[in-house]
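My questions are about this predicted structure, shown below with the sequence.
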Amino acid sequence: MKIGILALQGAVREHAGLVEACGHEALPIKKVEALDLVDGLIIPGGESTTMRRLMDRYGFTEALRRSELPMFGTCAGLILLAENVVGSEEGHLGKLDITVERNSFGRQIDSFEADLDVRGIDEKAAAVFIRAPHITSTGTGVEILSQVEGKIVAVRSDRHLGISFHPELTDSTVFHQYFIDMVEACVQKELSVEI
């Protein structure tokens, strides 16, 4: 699989390292045209308002709204994938039928690490929470994968995965492999439809 990483802001190199550790090719995406080269896309953490502006400026917003690519959003990437954001009129890409609240675990000094139980994954998943959002509600077709302190921090739908934290700041490939498995399933489904 070729997995793209939106390279406008965030820990692009770290995500690429984990994709490669899973045995797949990672491709930093800096131009909209490059989306045609990949099977799935990671939207990394960063500052969601800045990322939103950069996506608008470089044409990614409309391209990704139309795109059928499987997408994986981490931290700010989760906020961008959400249909609704607390305190905003609407979400940005609207790919996940969820409502997200920014910075709900506190400020930078309140950052923490946790080993999460995740539905569908046998081993614990290492997670780093930095000014992390959480998911306040989920809609139709969204599966809750993990919670911390009673707050939803990981969800998936058919082809989209969203998490509140930074798996790329750990050595764990658990979430990247989970996403790659999702991408492979989507590709297989599309191939079987074509046949």
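Looks like it arrived, so ask away. Numbers count the residues shown, from 1 in each chain.

going forward, measure contacts between C-alpha atoms and count neighbours the same way
OK.

Which strand or helix spans the residue most central in space within the chain?
Nearest to the mean C-alpha position of the chain, by CA atoms, centre = their mean, lies residue 73 at 1.3 Å. Assessed by DSSP states H and E, residue 73 sits inside strand 71-74.

neighbouring contacts of that strand?
40-45, 78-81, 159-167, 179 (CA atoms under 8 Å, 6 or more residues apart in numbering).

Okay, one more to line up with it:
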Amino acid sequence: MSPRIGVLAVQGDVREHAAALAAAGAEPTLVRRPAEVEAVDGLVIPGGESSTIDKLVRAFELLDPLRARIASGMPVYGSCAGMILLADRVLDGAPGQQSIGGLDITVRRNAFGRQVDSYETDLSVEEIPGGPVRAVFIRAPWVEEVGPGVEVLASVSAKGEDHPIVVRQGPLLATSFHPEVTGDRRIHERFVELVRDAAR
């Protein structure tokens, strides 16, 4: 059975994640309404503009249903803005910005700088076999602090310090970068495994 994995479809790289999920063996479905949150086995929160996604999530009355499903153990993968929205604590957020939460991390929004500071690199990521992962950082966050239940799967050195950029806490996975734009499906395949594990 292919797990039914939603992509939060209010803003951002929605089509790219849906295509990556399909290639990784899942049945992707777009999530825009509270009832659709209840109908999926897992969820991807895509990259985009985190403050805009936050406003739209609240406008579409998705915040409480999302928080409830995450609290009940639904697997969620957040990339870039999705990492910010999954984080319990956000530094340098827009005025009034909220997160959905669930992942015991503190993230710094736009930590790497502006659009002109976007870059690519090859990363070794724990739990992802097959050699380095090509990571595309676009106005990306990084993780400033992790709680005791959070595993750091990859870090990068920036501005003189190492910063976590791939983290997992049980069924919650987050990356600072955008694997959906590279054609490498291994991050999505790992998330599909987490969804299947949660369903067992």
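Arrived safely. Computed from a predicted model, the values in this text were never measured in an experiment.

so where in structure 2 does the strand holding residue 73 of structure 1 end up aligned?
Here strand 71-74 of structure 1 aligns to structure 2 at residues 76-79, judged by TM-score structural alignment.

Have a look at how far, on average, the strand holding residue 73 of structure 1 is from structure 2.
Compared with structure 2 after fitting, strand 71-74 of structure 1 deviates on average by 0.6 Å (mean CA distance after the TM-score superposition for structure 1).

Show where stretch 19-34 of structure 1 falls in structure 2, residue numbers please.
Going by TM-score structural alignment: stretch 19-34 of structure 1 matches residues 21-36.

residues of the matching stretch that come out buried?
21-34 (16 or more other CA atoms under 10 Å).

So residue 119 of structure 1 is in contact with residue 145, correct?
Yes. With contacts counted by CA atoms under 8 Å, residue 119 of structure 1 reaches residue 145, the gap being 4.8 Å.

who has more neighbours, the two?
Here residue 119 of structure 1 and residue 145 are compared on neighbour count by other CA atoms under 10 Å; more neighbours surround residue 145, at 19 against 13.

Return the residue of structure 2 aligned against the more buried one.
Using TM-score structural alignment, residue 145 of structure 1 pairs with residue 153 in structure 2.

How about the secondary structure of that match?
strand (DSSP: H, G, I helix; E, B strand; the rest coil).

Would you agree it is in contact with residue 127?
Yes. If you go by CA under 8 Å, residue 153 of structure 2 and residue 127 touch, sitting 7.3 Å apart.

Can you name the residues that contact residue 128 of structure 1?
Each residue near residue 128 of structure 1 by CA under 8 Å, 6+ apart is listed here: 111, 112, 113, 114, 165, 166, 167, 169, 170.
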